[in-house]
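>>> Sequence plus the predicted model coming up.
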Amino acid sequence: MRDLYLRFADADEMRTQLIAAGFMDDKEQGGLYHPDISLDVIGIIAVPTEIKNPEAENEIIKYVNEPGYHANLRVTDDSLELASLDAFAVFPDNPNRVWA
């Protein structure tokens, strides 16, 4: 089992690349499906950059978007060849979401 953290330019690129890597477009459910890979679409990640007086009722928080459109994969079949996704792999120190 292995986990992959991926970053694409946008949702369309994610869909195109995942279908090219073997995902099926499940039109009934409205998503992508692969029998040996779990997909967690994160999308755009917004991170706080400035917090003023967090104890105040009118707390000011500014956010900035991380570049790209993000998705996590949990691959249960280690023999799967996913080299086509290598160009989209990222290696975050503190992932926004992880598999439990």
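Thanks, I have it.
>>> can we go C-alpha only for contacts and neighbour counts from here?
Will do.
>>> what's the burial count for residue 43?
Neighbour count of residue 43, defined by other CA atoms under 10 Å: 16.
>>> how about residue 74, secondary structure?
Following DSSP: H, G, I helix; E, B strand; the rest coil, the label given to residue 74 is strand.
>>> Do I have it right that it meets residue 2?
Yes. Residue 74 lies in contact with residue 2 (CA atoms under 8 Å); the separation is 5.9 Å.
>>> Quick check: which element contains residue 33?
strand 31-33 (DSSP states H and E).
>>> Put this next to the first one:
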Amino acid sequence: MQIDTAFFINAVGIAIMIYGLIDILLLRSKIPGGQVGKAWKALTILIAMFTVGYLVSPFFSSLPADSIRMIVSLIFLFGAVYVILTVRLLYRIIAELTA
């Protein structure tokens, strides 16, 4: 069995996402409630969604092109939401630390 470069990169990405999901779940108990807690919960949900996406990505080649385009579009959308939530969370944390 020959492993191509794309498969290897995909496997590494899946491993990193699973590691990140475990990390965020372990940190959950240390996050206070309020706005920071709500943002953390939203980030956790997005990371879980991305992890599922990474896990099914090896099967994309068997999907029709239109389905792949829709999946990629959704990944970009949720990625953008993730970035905004992360930046807003960082602003809240910095505000709490400097108050």
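Sure thing, it's come through. Predicted model only: the values in this text are computed from it and were never measured.
>>> How alike are these chains, TM-score-wise?
TM-score of the superposed chains, computed with TM-score structural alignment, normalised by the length of the second structure, equals 0.28; 49 aligned residues with a CA RMSD of 3.9 Å.
>>> Going by neighbour count, which residues of the helix or strand where residue 88 of the second structure lies are buried?
Secondary structure from DSSP H and E places residue 88 of the second structure in helix 65-98. Of all the residues in helix 65-98 of the second structure, those buried under the rule 16 or more other CA atoms under 10 Å are 78, 82, 85, 86, 89.
>>> circling back to that earlier point, neighbour count winner among residue 74 and residue 2 of the first structure?
Using other CA under 10 Å, the more surrounded residue of residue 74 of the first structure and residue 2 is residue 74, with 17 against 10.
>>> what secondary structure does the closest residue to that one other than its chain neighbours sit in?
Among residues not flanking residue 74 of the first structure along the chain, residue 3 sits closest, at 4.5 Å (CA to CA, 6 or more residues apart in numbering). Of the three states, residue 3 of the first structure takes strand under three-state DSSP.
>>> Please give me every residue in contact with residue 3 of the first structure.
Residue 3 of the first structure is in contact with 72, 73, 74, 75, counting by CA atoms under 8 Å, 6 or more residues apart in numbering.
>>> hang on, residue 75 of the first structure packs against residue 5?
No. Between residue 75 of the first structure and residue 5 there is no contact under CA under 8 Å: 11.2 Å.
>>> could you dump the buried residues of helix 65-98 of the second structure to a markdown table with distance to residue 17 of the second structure?
Converted to a markdown table, the buried residues of helix 65-98 of the second structure look like this (distance: CA to CA, whole Å):
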| residue | distance to residue 17 of the second structure |
| --- | --- |
| 78 | 15 |
| 82 | 14 |
| 85 | 18 |
| 86 | 16 |
| 89 | 20 |
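>>> quick one: which of these is nearest to residue 71 of the second structure?
Lowest distance from residue 71 of the second structure to the buried residues of helix 65-98 of the second structure (CA to CA) belongs to residue 78, with 10.5 Å.
>>> Test my guess that that closest one contacts residue 47.
No. Counting by CA under 8 Å, no contact exists between residue 78 of the second structure and residue 47, whose distance comes to 9.6 Å.
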